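Enquirer: After the sequence you'll find the predicted model.
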Amino acid sequence: MPINVPNSLTIARIVMIPVFMLFFFLPFKWAAPASALIFGLAAITDWLDGYLARRLGQHSNFGAFLDPVADKLMVIAALVLLVQYDGRALVAIPAVVIIGREIAISALREWMSELGERASIAVNWTGKVKTTAQMVALLLMLWRHDIGWIPTYQLGLLALYVSAGLTLWSMLQYLRAAWPAMREGDY
């Protein structure tokens, strides 16, 4: 396991998950914004670790494995917290769509790797836009307090639906890219 700057940032992102979860449950008015800020800092490390890996030439197989795992853990933890906080179907439905897609695409990537076709379903720009939309939505929803006249939670919920739509779109793109191998695969 190479410990370099990008991998250290990815590990830090994983370590921040229980921290933002702890702040989420604290009984203080400042706890929700603090939780959101920690989540936001973790989201920034997602961009920064990839940038630094490219810039410093510090790519590693470990980093390629751990980075998407850290992203999925972070997003799923935030979604579970938000569904627990606001148990309406309005929140639960996009959460299930996002979590379900993450599980399905992870399984697809694993299967495509076994077929030697992993490169055919590499991350594309739609996946990056989807991740950005998710991070913005979750940040706004975790904040849970209006900023002046701006209803951050409602804006975050709207962005969550946008990200759920992008989630489905990117899943369809991955399935379309994998379709030739799926059609010809040994079942």
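Expert: Received it, and whenever you're ready, just let me know what you need. Since we're looking at a predicted model, the values are computed, not measured.
Enquirer: From here on, just use CA atoms for contacts and neighbour counts.
Expert: Noted.
Enquirer: Now do the longest helix along the chain: which elements does it pack against?
Expert: What stands out as the longest helix in the chain, according to DSSP state H, is helix 152-184. If contacts are counted by 3 or more C-alpha pairs under 8 Å, 6 or more residues apart in numbering; DSSP states H and E, helix 152-184 sits against helix 89-114, helix 125-143.
Enquirer: Nearest to Leu175 among the ones you listed would be which one?
Expert: Across the helices and strands packed on helix 152-184, Leu175 has its closest neighbour in helix 89-114 (8.2 Å, C-alpha to C-alpha).
Enquirer: The structure to be compared is supplied as follows:
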Amino acid sequence: MWTIPNIITLLRMLLIPVFVVVYYLDWQWAHQAGAFIFWLAAITDWFDGYLARRLKQSTAFGAFLDPVADKLIVAAALLMITHTYNSVWVTVPAILLLAREIYVSALREWMGQQGRSDTVKVSFVGKAKTMAQMLALIGLLSELEVFMGIPIYWVSLGYGLLYIAAVLSTWSMVTYTVAAWGDLTGKAKAG
């Protein structure tokens, strides 16, 4: 259980309250520091998966804990940007992304109980959604449009990527549902 990848995943979970507290500090660069912590957590997500494969330290505990850690920090970030921006243009895609995470997690759990988890395994579209979502959240959390006098338009990019993530999220949710439809309706067993 105490493999290097699992320890990194646990550290990522411990970063969640740190991320939230830092983001809401009464300090000029609090949002940028919070965005950096979120970025650090996102990097550890890639890193723990890489190490699990490279060191052959994949465990059932890690397979369970990794997506939980990801969903917790993403849910926190989505809630935080809806509060920060207080706009329907951020809230609607954030709710869609959060609803999709809950729906797909439940679908995967149910399909796993049916012994059909391969039917709804992570797809390329799901990975693209995650990448767009993470970059969007970093941009929106940071609230940076200019860095050291140089226009970088992170917030504008964040808005665009949030909508791309929402579209990919809907697409992947529909794809997973279609793949599982026979099992969900009972027609897979009958056929």
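Expert: In hand now; what should we look at? Bear in mind the structure is a predicted one, so any value in this text is a computation, not a measurement.
Enquirer: Got a TM-score for the pair?
Expert: Put the two chains on top of each other and the TM-score (TM-score structural alignment, normalised by the length of the first structure) is 0.95; 185 aligned residues with a C-alpha RMSD of 1.3 Å.
Enquirer: before we move on, the earlier item: need the helices and strands packed on helix 152-184 of the first structure in JSON lines (columns: distance to Val19 of the first structure).
Expert: Putting these into JSON lines (distance: least, C-alpha to C-alpha, whole Å) gives the following:
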{"stretch": "helix 89-114", "distance to Val19 of the first structure": "21"}
{"stretch": "helix 125-143", "distance to Val19 of the first structure": "13"}
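Enquirer: Would you tell me which of the ones you listed gets closest to Pro180 of the first structure?
Expert: The closest of those to Pro180 of the first structure is helix 89-114. By C-alpha to C-alpha, the value is 10.9 Å.
Enquirer: Quick one: neighbours of the nearest residue to Ile11 of the first structure once chain neighbours are set aside, just the number.
Expert: Spatial nearest neighbour of Ile11 of the first structure, chain neighbours left out: Ala70 (7.7 Å); criterion: C-alpha to C-alpha, 6 or more residues apart in numbering. By the criterion of other C-alpha atoms under 10 Å, Ala70 of the first structure has 20 neighbours.
Enquirer: residues in the second structure matched by the helix or strand hosting Ala70 of the first structure, start to end?
Expert: Element membership of Ala70 of the first structure [criterion: DSSP states H and E] is helix 61-85. Aligned using TM-score structural alignment, helix 61-85 of the first structure spans residues 60-84 in the second structure.
Enquirer: post-alignment, the matching stretch versus the first structure, mean distance?
Expert: Using mean C-alpha distance after the TM-score superposition for the first structure, stretch 60-84 of the second structure ends up 0.6 Å from its aligned counterpart in the first structure, as a mean over the superposed pairs.
Enquirer: mind listing what's buried in that stretch?
Expert: When burial is assessed from 16 or more other C-alpha atoms under 10 Å, stretch 60-84 of the second structure yields the following buried residues: Gly62, Asp66, Ala69, Asp70, Ile73, Val74, Ala75, Ala77, Leu78, Met80, Ile81, Thr82.
Enquirer: could you check the angle helix 152-184 makes with the helix holding Ala70 of the first structure?
Expert: Comparing the axes of helix 61-85 of the first structure and helix 152-184 via axes from the mean of the first three to the mean of the last three C-alpha atoms, to 10 degrees yields an angle of 130 degrees.
Enquirer: returning to what we had before: deepest-packed of the helices and strands packed on helix 152-184 of the first structure, please.
Expert: Comparing those by mean neighbour count (mean count of other C-alpha atoms under 10 Å), helix 125-143 comes out on top with a mean of 21.
Enquirer: distance between that one and the chain's centre?
Expert: The gap between where helix 125-143 of the first structure is centred and where its chain is centred comes out at 7 Å by C-alpha atoms, centre = their mean, to the nearest Å.
Enquirer: Does anything pack onto it? Which helices or strands?
Expert: Secondary structure elements in contact with helix 125-143 of the first structure, counted by 3+ C-alpha pairs under 8 Å, 6+ apart, are helix 31-56, helix 61-85, helix 152-184.
Enquirer: Can you add distance to Leu108 of the first structure and give those helices back as CSV?
Expert: Converted to CSV, those look like this (distance: least, C-alpha to C-alpha, whole Å):
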stretch, distance to Leu108 of the first structure
helix 31-56, 22
helix 61-85, 14
helix 152-184, 8
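Enquirer: Would you agree Thr170 of the second structure is in contact with Ala99?
Expert: No - the pair formed by Thr170 of the second structure and Ala99 falls short of the contact definition of C-alpha atoms under 8 Å, at 9.9 Å.
Enquirer: in stretch 159-176 of the second structure, what counts as buried?
Expert: Neighbour counts using 16+ other C-alpha under 10 Å place 159, 161-170, 172-173, 175-176 of stretch 159-176 of the second structure among the buried residues.
Enquirer: Correction: the previous question concerned stretch 172-182 of the first structure.
Expert: By neighbour count, and taking 16+ other C-alpha under 10 Å as the criterion, the buried residues in stretch 172-182 of the first structure are Gln173, Tyr174, Leu175, Ala178, Ala181, Met182.
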